[in-house]
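Visitor: pasting a predicted model and its sequence here:
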Amino acid sequence: MRPPLVLTGGPAVGKSSTARLLAQLRPRAAVIDVDDVRHLVVSGHAAPWEGEDGQRQQRLGVENACSLARNFVAQGIETVLADVITPDTMPLYRRWLPNAVVVRLQVTMDEAQRRAMSRTLYLTGEEFENLHMEDARHPPPADHHLDVTDYDINEQVAAIAALWKHDPRR
């Protein structure tokens, strides 16, 4: 069984789409979109950039997502997580999913905006741009960094599947 796979990167790099397609290639696999876990807080939800409460909820989302992943893995279900990881949240993933393979996807801002046009966007234009630029300026220390600007979704899935299968740390 493969270790948990964590996909990270700025908005619209294809984390969630890639996670779903990768999971479909495996015999038993789950996908955890960490934003979905964070949005379980319906009343009083705060985005990570909305002060101390937002930071606390961001950490809680990571903790809950990692707990879900550990539960799936304990039952023999491979797991792919999708999240915008920051240098502050990366240590949490390393603590709670120590054997996870973390792959950071990156695209140019133009490509991110092009990809964002094909989906529902829950961020303002300013939030989108700030998250993308922050990921570029302060990338988390991932195991693999992959520029997928010129990849279609199938090429993206194939490249990440190969990294997940042949991660040299295993």
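Guide: Everything's here; your move.
Visitor: could you use CA atoms for every contact and neighbour count after this?
Guide: Fine.
Visitor: ok, the residue of the chain most remote from its centre to Tyr151 distance?
Guide: In the chain, Ser43 marks the outermost C-alpha relative to the chain mean, sitting 24.1 Å out by C-alpha atoms, centre = their mean. Using C-alpha to C-alpha, to the nearest Å, one gets 39 Å for the distance from Ser43 to Tyr151.
Visitor: likewise for Pro11?
Guide: 16 Å.
Visitor: more crowded one of those two?
Guide: Pro11 (27 against 12; other C-alpha atoms under 10 Å).
Visitor: the more buried one belongs to a strand?
Guide: No: assigned with DSSP: H, G, I helix; E, B strand; the rest coil, Pro11 falls outside any strand and is coil.
Visitor: name the residues of the lengthiest helix in the chain that are buried.
Guide: Determined from DSSP state H, the single longest helix within the chain is helix 51-74. Buried positions in helix 51-74, judged by neighbour count with 16 or more other C-alpha atoms under 10 Å: 54-55, 57-59, 61-63, 65-66, 68-70, 72-73.
Visitor: other SSEs contacting it?
Guide: If contacts are counted by 3 or more C-alpha pairs under 8 Å, 6 or more residues apart in numbering; DSSP states H and E, helix 51-74 sits against strand 29-33, helix 34-38, strand 78-82, helix 90-96.
Visitor: please compare the first structure with the one that follows:
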Amino acid sequence: MNTGPIWVLSGSPGVGKSSVARALLARTPRGLHLPIDDLRDLVVSGLAPPSLTDDPEATHQFRLAREAARFHARLYAEAGFVVALDDVLWPADLAMLRVAWDGLDVRPVLLAPSLAVTHGRNAARVGKPFDTALLVPMIDALHPGLQPADFLAAGWHVLETSDLTVEQTADALLALPW
């Protein structure tokens, strides 16, 4: 059986990582979506919320969720599934994930719409178990730090998705040269 690719989608909260992952995987016969937020939400007690400060417990819990995703991504990719992992990741984070993905087809992409579009998408989100307005300060802090040039230099693809729908973004991902 052939291994499936592992898509790694990054971007600030609200850019559409999960929506794009679902649209991408809906086009495959077998797909697994690994949103780091959902893995973290499996914590029943003691969940440390995301923070803009250096909270050691939140850092520890994000590391655990990423390690779990790394394991599951390899397991499913080796079984022929197309895998999409989404999180707010920087190039150094991917280096940590790749340790367990040697020999696999890893496809890192930064989704990079404008800050205004990101805020609009965040405000329009539904189905979250919290008020998405709470993410506005996090978006304002993280978005500028996710510099496309840094990702390009590390071998990522960068998609400016301000003018793209979710479906158009999935099309654009599939059209990238790998």
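Guide: Ah, there it is. Source: prediction; values computed, not measured.
Visitor: picking up where we left off before, nearest to Leu146 of the first structure, out of the helices and strands packed on helix 51-74 of the first structure?
Guide: Taking C-alpha to C-alpha, strand 78-82 is the member of those nearest to Leu146 of the first structure, at 14.8 Å.
Visitor: in the second structure, what stretch matches the closest one?
Guide: Mapping strand 78-82 of the first structure onto the second structure (TM-score structural alignment) gives residues 82-86.
Visitor: who touches the matching stretch?
Guide: With C-alpha atoms under 8 Å, 6 or more residues apart in numbering as the test, stretch 82-86 of the second structure has contacts from 4-10, 17-18, 21, 25, 28, 30-36, 69, 73, 76-77.
Visitor: what residue in the first structure is paired with Glu67 of the second structure?
Guide: Using TM-score structural alignment, Glu67 of the second structure pairs with Glu63 in the first structure.
Visitor: what sits against that match?
Guide: Each residue near Glu63 of the first structure by C-alpha under 8 Å, 6+ apart is listed here: Leu92, Tyr93, Trp96.
Visitor: tell me the contacts of Asp33 of the first structure?
Guide: By C-alpha under 8 Å, 6+ apart, the neighbours of Asp33 of the first structure are Ser16, Leu81, Ala82, Asp83.
Visitor: how big's the offset between the helix or strand hosting Ala136 of the first structure and the second structure?
Guide: Here Ala136 of the first structure sits within helix 125-137, counting by DSSP states H and E. In the superposition with the second structure, the average deviation recorded for helix 125-137 of the first structure is 2.5 Å (mean C-alpha distance after the TM-score superposition for the first structure).
Visitor: pull out the buried residues from the following helix or strand past that helix.
Guide: Downstream of helix 125-137 of the first structure, the first helix or strand assigned by DSSP H and E is strand 144-147. Across strand 144-147 of the first structure, burial judged by 16+ other C-alpha under 10 Å covers His145.
Visitor: one more: stretch 160-167 of the first structure?
Guide: Ile160, Ala161, Leu163, Trp164.
Visitor: which one in the second structure is aligned with the second one?
Guide: The one in question is Ala161 of the first structure. Checking TM-score structural alignment: Ala161 of the first structure goes with Leu174.
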